[in-house]
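# Test case, fold it:
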Amino acid sequence: MMRIIECVPNVSEGRRAEVLDAFIRLLQAQPGVLLLDYHADPDHNRTVFTLIGDGPALLSAMLALYEKAVELIDMRQHRGEHPRAGAVDVCPFVPIAGATMEDCVALARELGRQVAERFQIPVFLYAHAATREDRRELPNIRKGEFEGWFEKIKDPNWKPDFGPDRVHPTAGITVIGARPPLIAYNVNLGTADLAVADRIARAIRFSSGGFRNVQARGMKLEARQQVQVSMNLLDFRQTPIHRVFEVIRAEAERFGVPVVGSEIVGLVPLEAIAQAADFYLRLENFSIDQVLEWRIQQALAERPAPPAAPSPPTPGPRPRALRRVLMSLVTRAVEARLEDADILEWLRRFRWPDGQVRCPHCGSAQVRAYRSSSRRRVVFTYRCRSCRRRFNDKTGTVFAQTRLPMARWLAAALLIELGAGRRSLQRYLGVDRATARRMWNGLTRDARLRQAMVRYMESALA
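The predicted model follows:
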């Protein structure tokens, strides 16, 4: 059985598109490793990458990532809502298939040793790789953040597991470990009052008397004028997503604050989504074995491999040429078949899933809608009764202040998912260089929106 290990490095950069592009291209080029997902958050100024591979390939890929991060990130200039202590802030390994937790612990310790030797970065081991009980929890190590670690490291109790007894001047420290799968889950609240998010976070996290497997804190989303309860769910089987969500919603109601949405950062096990479906649909005698994709996966895993048969090579189009044809066809199909009115209707549902439009400037739900239409499109504009400001469906999104058809934005989202860069957007979408750069930067930073756009487009074209 193939050995598969997941690696989820968190890098302290979520805003500079050229730096993110360098990281993405570096990881995509690593042999024996697949980059499954990346989520860049400009408010947190942080990007979470998800990769899979075997031990040696992941070790090589992570050393390359550390080298690039030391080159491109200066923690002295870093600002963001999320707590952080280093350029590569945390790097956990997770056993997925054919690998044990002991394999991941050994991999974490070998990576820590080499990172310390090559880059002179202090390395702290956490979770199952921890060498001391007080270092098992990540928040304990990260407390004080980059700025506070220059004094903290002088304490003999905080001697690094590997590396020098001094903080790297630009890369800070790093935390490396091995853990089971966790879910990074955030719930956004319809208020700009950070105190509300802080109080709800205290109510649900284990360190304050809440759920055993929940780490949580309140954060401010400046661009959206909202606050967020940001969480790590350490064991979704013991503390499922829906249970945490319902408690947050109940706590928010006590303050008269609505839940305006939630997000999963990175990837999530199918079983966790099935748990939520079971709860909200009131399913009787439901089992994960009833999920079609799960059963197909299990059947394929149990099926014996067919004997290998050599086959002569067949001529065909070159991969690069085939990619160009695919991108051109995608762009034409999207713009020919999808109307702006339909896409804007989807955007309204995506932004306000409960049907209640909220002001992007102040978060108020006291909004008056104005509808106008022409031969090709229907446009909604709004006026907030609280702050008196006007806005539309695009305000506060990457689509704001642009006259491009929404179908072209959808095509851009899919092209980026297929690996297109800024020049490819310029070529296939027929836009100028500045517009292509703005589209690529905006959609790359907001992976949740981009992936939702692709899912909508696929269903609409189908």
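# okay, CA-based contacts and neighbour counts for the rest of this
Fine.
# can you give me the strands in the stretch 151-300 of the chain?
174-178, 183-189, 214-221, 226-233, 259-265 (DSSP state E, counting those that start in this stretch).
# hey, which of those strands is tucked in deepest?
Per residue and on average, the most neighbours among the strands of the stretch 151-300 of the chain fall to strand 174-178, with a mean of 27 (mean count of other Cα atoms under 10 Å).
# who touches that strand?
85-94, 101, 104-105, 108-109, 111-112, 121-130, 138, 141 (Cα atoms under 8 Å, 6 or more residues apart in numbering).
# now do stretch 127-143
With Cα under 8 Å, 6+ apart, stretch 127-143 has contacts from 83-85, 101, 105-106, 108-109, 124-126, 161, 175-179.
# picking that back up, let's have the strands of the stretch 151-300 of the chain in a markdown table, adding distance to Pro31.
Converted to a markdown table, those look like this (distance: least, Cα to Cα, whole Å):
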| stretch | distance to Pro31 |
| --- | --- |
| strand 174-178 | 22 |
| strand 183-189 | 27 |
| strand 214-221 | 34 |
| strand 226-233 | 30 |
| strand 259-265 | 25 |
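# To Ala203, which of those strands lies closest?
strand 214-221 (9.2 Å; Cα to Cα).
# on that earlier part again, which among the strands of the stretch 151-300 of the chain is found nearest to Ala411?
Once the strands of the stretch 151-300 of the chain are compared by Cα to Cα, strand 259-265 is nearest, at 23.1 Å.
# Now do the closest one and strand 226-233, the angle between them.
What separates the directions of strand 259-265 and strand 226-233 is an angle of 40 degrees, with axes from the mean of the first three to the mean of the last three Cα atoms, to 10 degrees.
# Tell me which residues are up against strand 259-265.
With Cα under 8 Å, 6+ apart, strand 259-265 has contacts from 39, 48, 183-190, 249, 252, 352-354, 448.
# Tell me where the stretch 101-250 of the chain has helices.
Applying DSSP state H, counting those that start in this stretch to the stretch 101-250 of the chain gives helices spanning 101-119, 138-142, 145-152, 194-204, 241-254.
# List the buried residues of the second one.
This means helix 138-142. Buried residues in helix 138-142, counted by 16 or more other Cα atoms under 10 Å: 138, 141-142.
# and which of those is nearest Trp346?
Using Cα to Cα, the buried residues of helix 138-142 come closest to Trp346 at Leu138, 38.6 Å.
# if I look at that closest one, how far off is Ala129?
12 Å (Cα to Cα, to the nearest Å).
# could you dump the buried residues of helix 138-142 to JSON lines with distance to Gly256?
Output for those, formatted as JSON lines (distance: Cα to Cα, whole Å):
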{"residue": "Leu138", "distance to Gly256": "32"}
{"residue": "Ile141", "distance to Gly256": "35"}
{"residue": "Arg142", "distance to Gly256": "33"}
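# And this one, please, so the two structures can be compared:
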Amino acid sequence: MPKQMLVCCTLFISESRNPAALESIERAAKLFPEVPIINNFPDDSYNRVRYTLVSHFTTDPSNPSPLRNAVFSMVEAALDAIDLELHSGTHPRIGVVDHICFHPLSQASLDQAAHLANSVAADIGLKLGVPVFLYGAADERGRTLDSIRRELGYYKPNAIGNQWSGGVEPESLQLEPDIGPSQAARSKGVAIVGATQWVATYNVPISSTDIAGVRRIARQVSSRGGGLASVEAIALAHGEDTIEVACNLLDPSRVGADQVQLEVERLAREEGMKVGNGYFTDLSPEEIIENYLKLGFLD
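Sure, this is the predicted structure:
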């Protein structure tokens, strides 16, 4: 294990079909070579991309964290290159930069990850004029990502085919943001920024067009529906004849992907549906650290 403190950032951008926009975002990250993009996971159906960055954490106030600077640079590029009013996809979103989360890795603490989250949130809200909502260790109240999303109407499709399309309606901001203006620009939306321990994302495909049936499965899998502890799940259309049970594993050491897969298969049998093999949308923390070290970033 490395001796330096490492912090990871997962950054979700509402775009995957515009190569020029993605190139601009990735070019912004390359301005900070000490902050590599360890994983890049675009999804065309969802029209969404997940970037995973990692870097060392510095406690020197005169030397701002390179991770903070790299993330802000990518956010700024995304807001310049993407118009949410032109966006459509089968994954919910409420902003061009929909979600940012910082996770402590080697030697780093959750408080240090939260410090970075708060710094980036302030930059986005005050310098870029985007309303920002805080969650997890970055929020004094300890609000969850899910609770904020629900209050903002995040999970309600607004277009035919269970799609999310167009800009954010001003009236959708039922909550007062923690940082930044109280109204969101339709073309930019809002950002949700937090800090937590590692969250694994695991999606299970089901061969079906019955969105109501897969929603029943997703609810029964989730802890909210009385299913598996520390699991959040949502049913999302993914192509013409597939619906995914997209899961956040909030404590993957407690409830892992194998348990989720088996439970989805059990519930799908009751619905008469065929289930495919699930997949992670990111590397594990151990793989992230290993890949970072392979790039030569070691004190």
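# TM between them?
TM-score for the superposed pair, counting by TM-score structural alignment, normalised by the length of structure 2: 0.84. Supporting figures: 269 aligned residues with a Cα RMSD of 2.1 Å.
# quick one on the thing from earlier: what subset of the contacts of stretch 127-143 of structure 1 is buried?
Those of the contacts of stretch 127-143 of structure 1 that meet the buried threshold are 83-85, 101, 105-106, 108-109, 124-126, 161, 175-179, by 16+ other Cα under 10 Å.
# Tell me which of the helices of the stretch 101-250 of structure 1 sits nearest to Met219 of structure 1.
helix 194-204 (6.7 Å).
# which residue numbers in structure 2 go with that closest one?
The alignment of helix 194-204 of structure 1 onto structure 2 (TM-score structural alignment) spans residues 211-221.
# And the matching stretch, how far out from the chain middle?
Distance of stretch 211-221 of structure 2 from its chain centroid, counting by Cα atoms, centre = their mean, to the nearest Å, is 21 Å.
# Would you mind getting the average deviation of that stretch from structure 1?
Here stretch 211-221 of structure 2, set against structure 1 after superposition, deviates by a mean of 1.0 Å using mean Cα distance after the TM-score superposition for structure 1.
# So for that stretch, what gets flagged as buried?
Quick answer for stretch 211-221 of structure 2 (16+ other Cα under 10 Å): 211, 213-221.
# May I see those residues organised as a markdown table, with distance to Ser253 of structure 2 added?
Formatted as a markdown table, the buried residues of stretch 211-221 of structure 2 follow (distance: Cα to Cα, whole Å):
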| residue | distance to Ser253 of structure 2 |
| --- | --- |
| Ile211 | 30 |
| Gly213 | 29 |
| Val214 | 26 |
| Arg215 | 25 |
| Arg216 | 25 |
| Ile217 | 23 |
| Ala218 | 20 |
| Arg219 | 21 |
| Gln220 | 20 |
| Val221 | 17 |
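# what number of residues lie near Glu458 of structure 1?
Neighbour count for Glu458 of structure 1, taken as other Cα atoms under 10 Å: 12.
# Which position in structure 1 pairs with Asn18 of structure 2?
In structure 1, the residue paired with Asn18 of structure 2 according to TM-score structural alignment is Arg16.
# Is there a neighbour count for that match? I'd like the number.
The tally of other residues near Arg16 of structure 1 (other Cα under 10 Å) stands at 13.
# still on that earlier bit, which residues sit against the match of helix 194-204 of structure 1?
For stretch 211-221 of structure 2, the surrounding residues in contact (Cα under 8 Å, 6+ apart) are 206, 225-228, 231-237, 243-245, 260, 263-264, 267-268, 271.
# One more pass at 7 Å, please.
Contact with stretch 211-221 of structure 2 is made by 225-228, 233-235, 243, 245, 263-264, 267-268, as judged by Cα atoms under 7 Å, 6 or more residues apart in numbering.
# that older thread, want to try TSV for the helices of the stretch 101-250 of structure 1, with distance to Ala413 of structure 1 as columns?
Formatted as TSV, these follow (distance: least, Cα to Cα, whole Å):
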stretch	distance to Ala413 of structure 1
helix 101-119	35
helix 138-142	34
helix 145-152	35
helix 194-204	32
helix 241-254	28
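# Look at Cys9 of structure 2 and say how many residues are nearby.
Counted with other Cα under 10 Å, the neighbours of Cys9 of structure 2 add up to 24.
# On the three-state scheme, it is what?
The three-state label given to Cys9 of structure 2 by DSSP: H, G, I helix; E, B strand; the rest coil is strand.
# Show me what it lines up with in structure 1.
Checking TM-score structural alignment: Cys9 of structure 2 goes with Cys7.
# hang on, the earlier thing: out of the strands of the stretch 151-300 of structure 1, the one nearest Glu271 of structure 1 is which?
strand 183-189 (11.6 Å).
# and the closest one, what does it pack onto?
strand 226-233, strand 259-265 (3 or more Cα pairs under 7 Å, 6 or more residues apart in numbering; DSSP states H and E).
# contacting residues around it?
226-234, 257-265, 268.
# how much does it stray from structure 2?
Its aligned residues in structure 2 lie a mean 0.6 Å from strand 183-189 of structure 1 after superposition (mean Cα distance after the TM-score superposition for structure 1).
# chain center to that strand, what's the gap?
Centre-to-centre, strand 183-189 of structure 1 and its host chain are 11 Å apart (Cα atoms, centre = their mean).
# Equivalent analysis for stretch 198-217 of structure 2, please.
Counting by Cα atoms, centre = their mean, stretch 198-217 of structure 2 comes out at 17 Å from the chain centroid.
# and it, how far apart are its ends?
End-to-end distance for stretch 198-217 of structure 2: 25 Å, by Cα to Cα.
# can you give me the strands in the stretch 1-150 of structure 2?
Using DSSP E, counting those that start in this stretch, the strands of the stretch 1-150 of structure 2 run over residues 6-13, 37-43, 48-56, 88-89, 97-104, 132-136.
# With the stretch 301-450 of structure 1 instead?
With strands called from DSSP E, counting those that start in this stretch, the stretch 301-450 of structure 1 shows them at 367-373, 378-384, 390-392.
# Mind putting the ones you listed into TSV with distance to Trp440 of structure 1?
Listed next are the strands of the stretch 301-450 of structure 1 as TSV, based on distance: least, Cα to Cα, whole Å:
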stretch	distance to Trp440 of structure 1
strand 367-373	30
strand 378-384	25
strand 390-392	22
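# I'm done for today, thanks for sticking with me.
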